[in-house]
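Colleague: I'd like to go over a predicted model; first the sequence, then the structure.
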Amino acid sequence: MSESQHETCVCVIDDDEGVRQALDSLLRSAGFTVHCFETPEAFLAADESDGAGCLILDIRLRGANGLDFQQELLASDNAVPVILMTGYGDIPMTVRGMKAGAVNFLAKPFADDDMLAAVAEALARSAERRAASRRGDGLRSSYASLTPREREVMALVTAGLMNKQIAGRLGLSEITVKIHRGNLMRKMQAQSLADLVRMAEALGARETSAARYGATTGG
């Protein structure tokens, strides 16, 4: 599924055919791609389950509990944003659903504008999540391109050590450390030391135990 399809793909799970038809008509009229399912099993069996931008999920389904299914999705690492809906909502249901990460909780009958607003918010969250995932993939790919020595230098640079300190610790000349440092900054596409520190934190590649050297070693 392309990125543009992700951004408009809305899946609906409701065992009421009338609700499915109404939501299909409403969402398509707003420009969304819509796939409707009667059961969670039918949703999971479809290709759209991995590509949905958001999921509109009824809580009370024949033979299934929507809140339980929401938990199953979380446990399976399917992070699709969920909009919960029910004609029998109560406070404990709402609390449980929202704690599990639901974007919104709509009581039937709901206003069309409320549903469209909830879908827009859910799709925005989905886009943010995919963008963050792409950034993480790119960061890991850049880190994988570093040589072992460049990784060592990166760990010590981001721990706060100066070039002279790194050279002494690794048994290198200061000019060699500078070369490694320049190469890794370029490969990581880091614009500044602060930028590189944030990357190292995200990767878990920062040598925190080395920070004490900065307090005892000159230059």
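Modeller: Looks like it came in fine.
Colleague: Only C-alpha atoms from now on, for both contacts and neighbour counts.
Modeller: Will do.
Colleague: what's near enough to touch the nearest residue to residue 24 once chain neighbours are set aside?
Modeller: Distances taken as CA to CA, 6 or more residues apart in numbering put residue 34 closest to residue 24, at 6.1 Å, once the chain neighbours are dropped. Residues in contact with residue 34 (CA atoms under 8 Å, 6 or more residues apart in numbering) are 9-12, 24, 27-28.
Colleague: Any of these buried? List them.
Modeller: Buried members of the contacts of residue 34, counted by 16 or more other CA atoms under 10 Å: 9-12, 24, 27.
Colleague: could you measure the residue sitting nearest the centre point of the chain against residue 137, distance?
Modeller: By CA atoms, centre = their mean, the chain has its centre lying nearest to residue 129, at 3.3 Å. Going from residue 129 to residue 137 by CA to CA, to the nearest Å gives 12 Å.
Colleague: now residue 82
Modeller: Residue 82 is 24 Å from residue 137, by CA to CA.
Colleague: So for those two, which residue has more residues nearby?
Modeller: residue 82 (28 against 12; other CA atoms under 10 Å).
Colleague: Contacts only, for the more buried one.
Modeller: 54-57, 70, 101-104, 122.
Colleague: how about a cut-off of 6 Å?
Modeller: Listed by CA atoms under 6 Å, 6 or more residues apart in numbering, the contact partners of residue 82 are 54-56, 102-103.
Colleague: among the residues you listed, which are in strands?
Modeller: The strands, defined by DSSP state E, take in 54-56 from the contacts of residue 82.
Colleague: Against residue 152, how distant is residue 169?
Modeller: 10 Å.
Colleague: and the two? which has more neighbours close in?
Modeller: residue 152 (18 against 13).
Colleague: Work out for me the element the more buried one sits within.
Modeller: For residue 152, the host element (DSSP states H and E) is helix 148-157.
Colleague: helices or strands next to that helix in the packing?
Modeller: Here helix 148-157 touches no other helix or strand, going by 3 or more CA pairs under 6 Å, 6 or more residues apart in numbering; DSSP states H and E.
Colleague: dropping in the other structure now:
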Amino acid sequence: MRVKGLAVQEKSLSSPLIRIVDDDNSVRVSLIDLFSSMDLNAVAYDSPKALLEADNLDTPGCIVLDVRFSGASGLDFQSDLQKAGNRMPIVVVTGHGDIPMTVRAMKAGAIDFLTKPFREQDLIDAVTGAIKRDETIRAQSQSRANIEKLWESLTPREVEVMNAVVNGYMNKQIAGQLGISMVTVKLHRSNLMKKMRARSVADLVKKAELLAQQPVNQLKN
């Protein structure tokens, strides 16, 4: 559960929220005070389990995560979030850091890895960077959702033509591949460009890459 008395009053649902996860009460109190002095919204939990039980992670922000807990480690929790597709930025802090631990945390997507005792400014810089990263991730996710709606309006044939266009094929080549006339290719191409709200082929390629989150030649129906 959320650690009582350690939550800064939330400004709004859209305000970035720093989730502190540390089993040391003195650390939790200290960090809450630090972030409060910077007018940052923060809440503290004494374990990853407490965070998951009380926080759905929908509110923008980041996680300041200790490594050592009884039971599963903070790094295991970080890996579980990554496997679940949750990309909430994490700043890892520990009093027992080593190179393998640092490498594992960074490979799993940690924004920074700080060893206790750390300078307050280093933590503030790391958290500020993490919040900005989260804003970028959420903006990209919303952009992808918008593009996905446009893509869903395409007909199966328009999807085939789009795949060919973003992979650099000319109208004549597309016509040969699909067994249709160039006039028909041009018609589908015009329609899909309008539906995708693409200003140019370059713009269409960018949207296809964001939509697919993988090489554009793997874009499927």
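Modeller: On my side now, so go ahead. These numbers come from a predicted model, not from an experiment.
Colleague: Give me the TM-score for this pair.
Modeller: Overlay of the two chains. TM-score (TM-score structural alignment, normalised by the length of structure 1): 0.81; 205 aligned residues with a CA RMSD of 2.5 Å.
Colleague: hang on, the earlier thing: what would the contacts of residue 34 of structure 1 look like in a markdown table with distance to residue 157 of structure 1 and secondary structure?
Modeller: Below are the contacts of residue 34 of structure 1 laid out as a markdown table (distance: CA to CA, whole Å; DSSP: H, G, I helix; E, B strand; the rest coil):
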| residue | distance to residue 157 of structure 1 | secondary structure |
| --- | --- | --- |
| 9 | 44 | strand |
| 10 | 46 | strand |
| 11 | 47 | strand |
| 12 | 50 | strand |
| 24 | 55 | helix |
| 27 | 52 | helix |
| 28 | 53 | helix |
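Colleague: Which one of the residues you listed is nearest to residue 96 of structure 1?
Modeller: Nearest to residue 96 of structure 1 among these is residue 12, at 20.0 Å by CA to CA.
Colleague: Which part of structure 1 matches the biggest helix by length in structure 2?
Modeller: As assigned by DSSP state H, the longest helix anywhere in structure 2 is helix 120-152. On the basis of TM-score structural alignment, helix 120-152 of structure 2 is assigned to residues 112-144 in structure 1.
Colleague: hang on, the earlier thing: hmm, which of the contacts of residue 34 of structure 1 are common to structure 2?
Modeller: Mapped onto structure 2 and checked by both residues aligned by TM-score structural alignment, their matches' CA atoms under 8 Å, these keep the contacts 9-12, 24, 27-28.
Colleague: Closest one to residue 189 of structure 1 out of the residues you listed, please.
Modeller: Checking those against residue 189 of structure 1 with CA to CA, the nearest one is residue 9 at 33.2 Å.
Colleague: corresponding residue for that closest one in structure 2?
Modeller: Under the alignment (TM-score structural alignment), residue 9 of structure 1 maps onto residue 17.
Colleague: again, but for residue 69 of structure 1
Modeller: So, by TM-score structural alignment, residue 69 of structure 1 is matched to residue 77.
Colleague: and if you look at residue 29 of structure 1?
Modeller: So, by TM-score structural alignment, residue 29 of structure 1 is matched to residue 37.
Colleague: Residue 133 of structure 1 versus the nearest residue to residue 206 of structure 1 once chain neighbours are set aside, what's the distance?
Modeller: Of all residues not flanking residue 206 of structure 1 in the chain, residue 155 sits nearest, at 4.5 Å (CA to CA, 6+ apart). Residue 155 of structure 1 sits 23 Å away from residue 133 of structure 1, going by CA to CA.
Colleague: what do you get for residue 29 of structure 1?
Modeller: Taking CA to CA, one finds residue 29 of structure 1 at 30 Å from residue 133 of structure 1.
Colleague: May I see the buried residues of stretch 132-147 of structure 2?
Modeller: 132-135, 137, 144, 147.
Colleague: quick one: it to structure 1 mean distance?
Modeller: Mean deviation of stretch 132-147 of structure 2 relative to structure 1 after superposition (mean CA distance after the TM-score superposition for structure 1): 1.5 Å.
Colleague: which residues touch that stretch?
Modeller: Applying CA under 6 Å, 6+ apart, the contact partners of stretch 132-147 of structure 2 are residue 211.
Colleague: what do you get for stretch 43-51 of structure 1?
Modeller: Against stretch 43-51 of structure 1 from outside (CA under 6 Å, 6+ apart): residue 37.
Colleague: Could I get the buried residue list for it?
Modeller: In stretch 43-51 of structure 1, counting by 16+ other CA under 10 Å, buried: 43, 48-49, 51.
Colleague: picking up where we left off before, top of the ones in strands among the contacts of residue 82 of structure 1 by number of neighbours, please.
Modeller: Busiest of these [other CA under 10 Å] is residue 54, holding 29 neighbours.
Colleague: counterpart of it in structure 2?
Modeller: Checking TM-score structural alignment: residue 54 of structure 1 goes with residue 62.
Colleague: Now do that match against residue 113 of structure 2, distance only.
Modeller: Counting by CA to CA - residue 62 of structure 2 and residue 113 of structure 2 are separated by 14 Å.
Colleague: now swap in residue 206 of structure 2 and tell me
Modeller: Distance, residue 206 of structure 2 to residue 113 of structure 2, using CA to CA: 33 Å.
Colleague: Those two: which has the busier surroundings?
Modeller: Using other CA under 10 Å, the more surrounded residue of residue 206 of structure 2 and residue 113 is residue 113, with 22 against 14.
Colleague: with structure 1 superposed, average distance for the helix or strand encompassing that one?
Modeller: If you go by DSSP H and E, residue 113 of structure 2 is part of strand 112-115. For strand 112-115 of structure 2, the mean deviation from structure 1 after alignment is 1.3 Å (mean CA distance after the TM-score superposition for structure 1).
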